[in-house]
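Asks: predicted model and sequence below, questions to follow.
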Amino acid sequence: MRIAILGAGSIAYGNAALLASLGHEPVLWSPSGRSAGSLANGEPLVAQGAIEGRFRMDVARSIAEAVGSAEVVLFALPANGHRMAMDAAAPHFKPGQVAIISSHTSFSGLYLARAIAERGLDIPVVVWGTTVTAGRRAGDAAVNVSTVRAKVDMATIPVSAAARGLKICQVLFGERFVERADALAISLSNLNPQNHLGIALCNFTRMEHGETWGQNENNTDSVGRLLEALDAERIAIAEAAGYTVRTIREHYHLSFHVEPGPVGEMARELAARGNGGNGPTSTDTRYVLEDAPFGLYPTVLLGRLTGREAKLHQAGIDIFSALYGRDFAGENDLLGPLGFADMTLAQLKALVRDGWPVEKAA
């Protein structure tokens, strides 16, 4: 199957390597036009770690070429690039395709679903709670894949297309997907923003000094307690909205195959295995620049919708904004166009269930 991968970072490269290793035909598109040049010139993508191999890659010269040639379109780029990529891709979708977002943050699935519906197309949008692969790019033609997750939550907009969405994910990536109720359940299942908040905040000067530091090694007992306190806010919001989602301990257990326990202890076990890789070596990191506006802020708004304040999430946004001298809540460019601030919980739940009616979307 031919899959357009929109993005050229670590997640895009990891997905491309995994898909190629499973016999599919990924075609990469670089939003900046500066990445993947070596691959476009015929060099193989070299994957190491959880995926080993050398894979020839197609690189599209334009997004029209990438989307138009594919059966599935996979968005594999940071959330602060979702609106740009979705606006660019929407005019080129065609009947019969499926869109996948890896991973779903700030209800970008709704943004994409509306853009597709406005074209009069009935195309399901599959959203994941996290990425299938984790790792780091190791150059223009190399990727170190630290893990291929055993379980990934997914849902489809609209819910009526769930069986088709699940089938496509399984055909592409295997039997690793856990179907959830809807895209709101997926948003509430995404632990990355809260986990990255605790890890980045508690190791901020390491990042600022450009040190090399082990992420799990420095996810100490104290950091683990902060992550579990953040997790308690997320769980309370989910329960108030009528959803049951996995805890952080269950996430670590299922994603990284470690026995459940306090998060600090689980991180130590992973560090002893050499699993987890290094933390960011710069303050120019998605752990803050992506996750504060597009992960933490939506959780704060969901807390207001459900009457369950996310005080630690809000504090994290405020502290990061002070550290960077920026307004991270104001940098979210997805929720405003969706009219999120004026929605009720019932309206939001209806949208993630039914999507945007094609005949009324415009």
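Replies: That came through fine.
Asks: only C-alpha atoms from now on, for both contacts and neighbour counts.
Replies: Will do.
Asks: now the residue nearest the centre of the chain: which helix or strand?
Replies: In the chain, the centroid-proximal residue (Cα atoms, centre = their mean) is Ser103; its distance is 2.3 Å. Using DSSP states H and E, Ser103 is not contained in any helix or strand.
Asks: quick one: the helices in the stretch 201-350 of the chain?
Replies: 204-209, 221-241, 248-256, 263-272, 286-289, 291, 297-306, 311-324, 335-338, 345-354 (DSSP state H, counting those that start in this stretch).
Asks: which of the ones you listed sits most buried?
Replies: helix 291 (a mean of 26; mean count of other Cα atoms under 10 Å).
Asks: ok, the closest residue to Ser282 other than its chain neighbours to Leu6 distance?
Replies: Distances taken as Cα to Cα, 6 or more residues apart in numbering put Met207 closest to Ser282, at 4.6 Å, once the chain neighbours are dropped. Distance of Met207 to Leu6, computed by Cα to Cα, to the nearest Å: 28 Å.
Asks: second structure for comparison follows:
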Amino acid sequence: MTIAVLGAGNSGLAMSAHLSQLGCDVNLWNRTRHNIEKLIRTKTIFCEGLKENSVRINLITDDIDEALKDVDIIMVTTPAYSFFDIGCLIAAKIKENVPIILNPGRTFGAMRLERIIKEHSSLNSVSIAETQTILYTCRKYDEDRVKVFSLKRDVRIASKKMETVNSILEKLPYEFRNRFEIEESLAKTTLSNVGMVLHCAPLLLNSGWTENRDNSYKYYYDGITPTIGAFIEKIDDERVSVAKRLGYDIETTKAWMERSYGIKGKTLYECIRNNEAYKKIDAPDSLDHRYITEDIPFGLVQIEKIGKLINVETRTITLVIDLAEQLFNADYRKAADWLDEDVVKEIRIM
């Protein structure tokens, strides 16, 4: 089986190494050649935390035609803000029977990517699934090196059609597919994006520490205190309330963490403290980071907009977005311009 992995970031390196270990031919693509020049020369990823430390990759390239040639599955591991560019880039090059998995889809990623591909191609249908979160808790610490702290379990995955997900997973190695759990509804999976809860507010509220060049800190263990932990649970409550008004009962971030990592805690803060995989994860060294540039516009903003359309108040989420827009002089809310009453109707019947 040949799998194209799009994106050579944290999860792209981890997934490429993992699937290669399991016997797949992986074509790893990255838009910026400068960031993969060493990998192109060596075709080797050093991955701490998996069975083998040194993993040979079938192909590493910045040529999208080369990456997509004769592939069976396309794995997208790029941030959600790149989905438009990815969709435009691959629309005319993919075959109708080649499925795409967004790892993860963040919020409404599969819906947005499907629209983009159909607008830029002659395809009548395209099979797109999305995961709730990335399979790996991992960090890339060099161009060809990544550390996997944990492999999550029961990662939710869904598509508009249940049979699509079944057919995709059947193609993948057992050791890989058994980490996933098929969700009954794409809406439940996409509304269960926990990244927006765990990433945005803690980084914003630690802006001074993050920009201090003389110090570093552990993101989860140092950056999320009891007060910040209680604050992000308010964000989570609003996310769950929006989903409920749409007709979906989704799990809280605390319940997700307990299920995915096999831990317990009375509060989300306690779960974070009890999560061994989080102990060594360093905080970003810049505020120009996907925790802001991805998780606010393609997480919190999407929930806030849907909340307005269905009359659910999201005061805490709105506060975080307002703070980010003022700090960075950015218009993150434009990312939700595509959401309207018709989209809400579509979400309700998924």
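Replies: On my side now, so go ahead. All values derive from a computational prediction rather than experimental measurement.
Asks: tm score of chain vs chain?
Replies: Overlay of the two chains. TM-score (TM-score structural alignment, normalised by the length of structure 2): 0.91; 345 aligned residues with a Cα RMSD of 2.1 Å.
Asks: kindly reformat the helices of the stretch 201-350 of structure 1 as a markdown table and extend each row with distance to Cys169 of structure 1.
Replies: As requested, these are arranged in a markdown table below (distance: least, Cα to Cα, whole Å):
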| stretch | distance to Cys169 of structure 1 |
| --- | --- |
| helix 204-209 | 35 |
| helix 221-241 | 25 |
| helix 248-256 | 17 |
| helix 263-272 | 28 |
| helix 286-289 | 25 |
| helix 291 | 25 |
| helix 297-306 | 26 |
| helix 311-324 | 31 |
| helix 335-338 | 27 |
| helix 345-354 | 19 |
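Asks: between these, which gets nearest to Leu18 of structure 1?
Replies: helix 248-256 (16.7 Å; Cα to Cα).
Asks: what's that closest one in contact with?
Replies: Identification of contacts with helix 248-256 of structure 1 by Cα atoms under 8 Å, 6 or more residues apart in numbering yields 147, 149-151, 191, 228, 231, 258-263, 266, 270.
Asks: how about a cut-off of 6 Å?
Replies: Arg149, Ala150, Glu259, Pro260 (Cα atoms under 6 Å, 6 or more residues apart in numbering).
Asks: so what corresponds to Arg245 of structure 2 in structure 1?
Replies: Counting by TM-score structural alignment, Arg245 of structure 2 corresponds to Ala240 in structure 1.
Asks: now do the same contact list for its match.
Replies: Neighbours of Ala240 of structure 1 in contact, by Cα under 6 Å, 6+ apart: Thr306.
Asks: cutoff 8 Å now
Replies: Contacts of Ala240 of structure 1 by Cα under 8 Å, 6+ apart are Thr306, Gly307, Arg308.
Asks: please report how far the last one lies from Asp318 of structure 1.
Replies: Distance of Arg308 of structure 1 to Asp318 of structure 1, computed by Cα to Cα: 18 Å.
Asks: quick one: Pro99 of structure 2 and Ser125 touch, right?
Replies: No - at 10.5 Å, Pro99 of structure 2 does not count as touching Ser125 under the criterion of Cα atoms under 8 Å.
Asks: where along the stretch 101-250 of structure 2 do the strands fall?
Replies: For the stretch 101-250 of structure 2, the strands defined by DSSP state E, counting those that start in this stretch cover 128-131, 136-142, 145-151, 155-159, 180-182.
Asks: to Glu294 of structure 2, which of the ones you listed lies closest?
Replies: strand 128-131 (15.8 Å).
Asks: read off where that closest one ends up in structure 1.
Replies: Strand 128-131 of structure 2 maps onto residues 125-128 of structure 1, going by TM-score structural alignment.
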